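Sharing a sequence plus its predicted fold:
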Amino acid sequence: MKKTPTNPLHQALFRILRPLARLLLRNGIPFGEFAELVKRAYVEAALEDFSGGRRKPTDSRAAVMTGLTRKEVKRQREILAGENPVRETTTHANRASRVVSGWVHDEAFQARDGAPALLPFEGSLSFSELVKQYSGDVPPRAVLDELVRVGVASVDSDSGLIQLRQRAYVPAGDSEEMLQIFGEDVSDLIATIDYNLVSSEAGQQPLFQRTLTYDNIPPEIMDRWRAHAAAQSQALLEQLDKWLGPHDRGIAGNGNGNHTGEPVRTGVSIFYFEDPVQAGRDE
């Protein structure tokens, strides 16, 4: 296939869109549906991110910026006014994840050594009380079943006490929740890269962004490397969580401090990748 000359941004976009297209096709999303979402994202970005400290851009200015008609801008703006899935998914943490976080960091649900305590299902300082405090009106049995299903918690068959086996909730085999995580993780990564691209011009320090990559690794060591990378990454995330988690205002005892200003969403993402090196492939 003849290569089409393109600028660096186009090359970067194609690399982003190529695996995205694979995911969309696998989930039966046709191009027209994807294009509709792209229009919406363009309109929201024009209206929200390019005001320059002034009033929001008019539909006419947003049309000039995006290349869409004023009619299309107005239609997408009206859709956004009634439904904003981006803002909703980035501000409401998964309920099961909040339960695990409370179990790890709330002293009321810790053992004397500071580890997550073994909890009875009901009663004072129980799993049901933990769920009520950190997951609202969701039935405690439903939360427990989910945590047991993914291996985060287990129930002792003799005592009935519930043990936290992992310090983080990651859904398994649940496409809806995994797709939500996909949206959040990719959005966060692109936002960090975008910030770093303009940070020097704005006189700001770049956000931490590093990648370890080798492209000539023998396949026979890959099993050991996957296990080692997973163990080290999990250990680092647990260490960072131990530092940052207790500062969360949602953890009991932290909401009544002398905090000022709006809360900040922050974190660190680690992801593993591997890909067979193909001769002649565009890089």
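Received, thanks. Computed from a predicted model, the values in this text were never measured in an experiment.

Please make it C-alpha for all contacts and neighbour counts, starting now.
Will do.

so which strand or helix has the closest residue to F127 other than its chain neighbours?
Taking Cα to Cα, 6 or more residues apart in numbering, and ignoring the residues beside it in sequence, F127 has F121 as its nearest neighbour in space, at 4.9 Å. Assessed by DSSP states H and E, F121 sits outside every helix and strand.

which ones are touching F121?
Contacts of F121 were listed using Cα atoms under 8 Å, 6 or more residues apart in numbering, and they are 127-128, 160-162.

Repeat the analysis, applying 10 Å as the threshold.
Shown in contact with F121 (Cα atoms under 10 Å, 6 or more residues apart in numbering): 127-130, 140-141, 144, 155, 160-162.

By neighbour count, which of the residues you listed wins?
F127 (26 neighbours; other Cα atoms under 10 Å).

tell me the contacts of R210?
Neighbouring residues of R210 by Cα under 10 Å, 6+ apart: I270.

any idea how far I270 is from it?
From R210 across to I270, the span is 10 Å (Cα to Cα, to the nearest Å).

Can you check my assumption that D113 lies in a helix?
No - according to DSSP: H, G, I helix; E, B strand; the rest coil, D113 belongs to no helix; its state is coil.

What's the local residue count around G114?
If you count neighbours by other Cα under 10 Å, G114 ends up with 13.

Check E33 too.
11.

Check what contacts the helix or strand hosting it and list those residues.
Using DSSP H and E, E33 sits within helix 31-49. Applying Cα under 10 Å, 6+ apart, the contact partners of helix 31-49 are 21, 24-25, 50-51, 55-59, 61-68, 72-77, 79-81, 84, 86.

now the strands: where do they sit in this structure?
Here the chain has its strands, by DSSP state E, at 153-155, 162-164.

Mind giving me the packing neighbours of the last one?
Same thing as strand 162-164. helix 95-105, helix 140-149, strand 153-155 (3 or more Cα pairs under 10 Å, 6 or more residues apart in numbering; DSSP states H and E).

chain center to the shortest one, what's the gap?
Relative to its parent chain, strand 153-155 has a centroid offset of 25 Å by Cα atoms, centre = their mean, to the nearest Å.

contacting residues around it?
100, 118-121, 144-148, 160-167, 169.

go on, stretch 63-73?
Against stretch 63-73 from outside (Cα under 10 Å, 6+ apart): 39-40, 42-47, 50, 57-62, 74-79.

adding another structure so you can compare the two:
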Amino acid sequence: MQLPTLPPSLLPALKHVMRPLVRLMLKKGVTYTRFADLLKEIFVDVAEREFRLDDKPPTDSRISLLTGVHRKDVRRLRAKAVGRAAGPSEDFSFGAHLVSVWLNNSPFCERPGRPLPLDRLASIGGQCSFDGLVAQVSKDIRARVVLDEWLRLGIVRMDDQDRVLLETMAFIPTRGFDEKAAYFQHNLHDHASAAVHNLTEDGAPFFERSVHYDSLSSTGVDQLREAVSAEGMQVLIGFNQLAAELEARDAPNPNARQRITIGLYFYTEPNPSAVPNPTTASSS
């Protein structure tokens, strides 16, 4: 088997991409040894799942050749069946769905994108209550449990009329590392998957665009940050409303369902060595 030629630009790109991830690991106590063990599992799992010939599982020897992982380790890791691809957690999916219903579905919103304050109890607000909202999405989860957790995470707040007010236009916890890590896992994975597809696959690329400047003042950056927060959120709300309408109008066969992720991000850092550049827009 002939291995593909390594593009000379790939390793420098990977080195640059890994820097913020290594920064996170060092801040949270993940050592090189621990991450190397994890990376070995991922190499073996991806090779086993995505590099098959004629849809047959590859042998230990072929995985070892593809990955550079010793055959003894390949055999051990496959026997453990670790590193399986994981989707969003149930809490993540439930929370995102619940906020989407609140934002887009009657009687919980004034109009799509304008969520109403909800009476906490169904005994007061009837169907148009937080109890009613949770019951519409799941009969197995108590509304009080969801409310307590969402208050802790800063997703909702209570007013003096015992009504529940949505504090965010998406299920994005402001507190709680585990909850934020679920979004980190989901969003970064899907962004990276789109970028890797565009680098390696033929056919139509996924949409992936960015605008970047390197000679802005801190005042200009603050103004852009506010514009992205306000206007970018409106763009995402519009996509959310369209997705909700399409999901309700064009329900697919259960075996043909697809998921999507649409993202928007903003980042800034000091750039003391920048050379003034009028404007740069790039795409992958």
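Noted; the coordinates are in hand. Since the model is a prediction, treat every value here as computed from it, not as a measurement.

Please check the contacts of strand 153-155 of the first structure and keep the buried ones.
Buried members of the contacts of strand 153-155 of the first structure, counted by 16 or more other Cα atoms under 10 Å: 100, 118-121, 144, 146-148, 161-164, 166-167, 169.

so what corresponds to A181 of the second structure in the first structure?
Matched by TM-score structural alignment, A181 of the second structure corresponds to L179 in the first structure.

Also M169 of the second structure?
When the first structure is aligned by TM-score structural alignment, the residue opposite M169 of the second structure is R167.

same thing with E41 of the second structure?
In the first structure, E41 of the second structure lands on R40 (TM-score structural alignment).

what's the spacing between the counterpart of E149 of the second structure in the first structure and Q163 of the first structure?
Taking TM-score structural alignment, the alignment pairs E149 of the second structure with E146 from the first structure. For E146 of the first structure, the distance to Q163 of the first structure equals 14 Å [Cα to Cα].

what do those two both touch?
With Cα under 10 Å, 6+ apart, E146 of the first structure and Q163 have common neighbours 152-153.

Can you tell me how far the spatially most central residue of the second structure is from E110 of the second structure?
With distances taken as Cα atoms, centre = their mean, the residue of the second structure nearest its centroid is N187 (2.0 Å). Per Cα to Cα, N187 of the second structure is found 29 Å from E110 of the second structure.

Equivalent analysis for I63 of the second structure, please.
Noted for I63 of the second structure: a distance of 56 Å to E110 of the second structure, by Cα to Cα.

Name the residue in these two with the higher neighbour count.
I63 (24 against 15).

Name all residues that make contact with the more buried one.
So I63 of the second structure contacts 43-48, 51-52, 57, 69-71, 74-75 (Cα under 10 Å, 6+ apart).

Also R55 of the first structure?
47-48.

Tell me, how many residues neighbour A21 of the first structure?
Neighbour tally, A21 of the first structure, other Cα under 10 Å: 16.

Next one: the counterpart of E262 of the first structure in the second structure relative to V82 of the second structure, how far apart?
Residue pairing (TM-score structural alignment): E262 of the first structure is matched to A256 of the second structure. Using Cα to Cα, A256 of the second structure is found at 27 Å from V82 of the second structure.

Buried only: go through the contacts of stretch 63-73 of the first structure for me.
39-40, 42-44, 46-47, 57, 59, 62, 74, 76-77.

rewinding a little: tell me the spacing between the match of M169 of the second structure and G123 of the first structure.
In terms of Cα to Cα, R167 of the first structure sits 23 Å off from G123 of the first structure.

which outside residues touch the longest helix seen in the second structure?
Using DSSP state H to define each element, the second structure has its longest helix at helix 177-200. Helix 177-200 of the second structure has contacts (Cα under 10 Å, 6+ apart) with 17, 86-89, 91-92, 153, 171-174, 203-208, 260-264, 283-284.

how big's the offset between that helix and the first structure?
Here helix 177-200 of the second structure, set against the first structure after superposition, deviates by a mean of 1.3 Å using mean Cα distance after the TM-score superposition for the first structure.

Mind listing what's buried along that helix?
179-180, 183, 186-187, 190-191, 194-195, 197-198.

same deal with stretch 29-39 of the first structure?
K39.

Which members of the buried ones among the contacts of stretch 63-73 of the first structure are the farthest-apart pair?
Spanning the widest gap among these are K39 and P57, at 16.2 Å by Cα to Cα.

Now do the contacts for A256 of the second structure.
Counting by Cα under 10 Å, 6+ apart, A256 of the second structure has no contacts.

Next: the one 4 residues further on.
With contacts taken as Cα under 10 Å, 6+ apart, I260 of the second structure has the following neighbours: 190, 243.

Mind doing that once more with 7 Å?
Residues counted as contacts of I260 of the second structure (Cα atoms under 7 Å, 6 or more residues apart in numbering): none.

Same check on T261 of the second structure?
By Cα under 7 Å, 6+ apart, the contact set of T261 of the second structure is D190.

how does it look with 8 Å?
Residues near T261 of the second structure by Cα under 8 Å, 6+ apart: 187, 190.

What of the one 3 residues further on?
When the contact criterion is Cα under 8 Å, 6+ apart, the partners of L264 of the second structure are 232, 236.

What's the separation between it and V99 of the second structure?
19 Å.

now A195 of the second structure
Counting by Cα to Cα, the gap from A195 of the second structure to V99 of the second structure is 28 Å.

And P112 of the second structure, by the same measure?
12 Å.

Let me know how buried S126 of the first structure is, in neighbour terms.
19.
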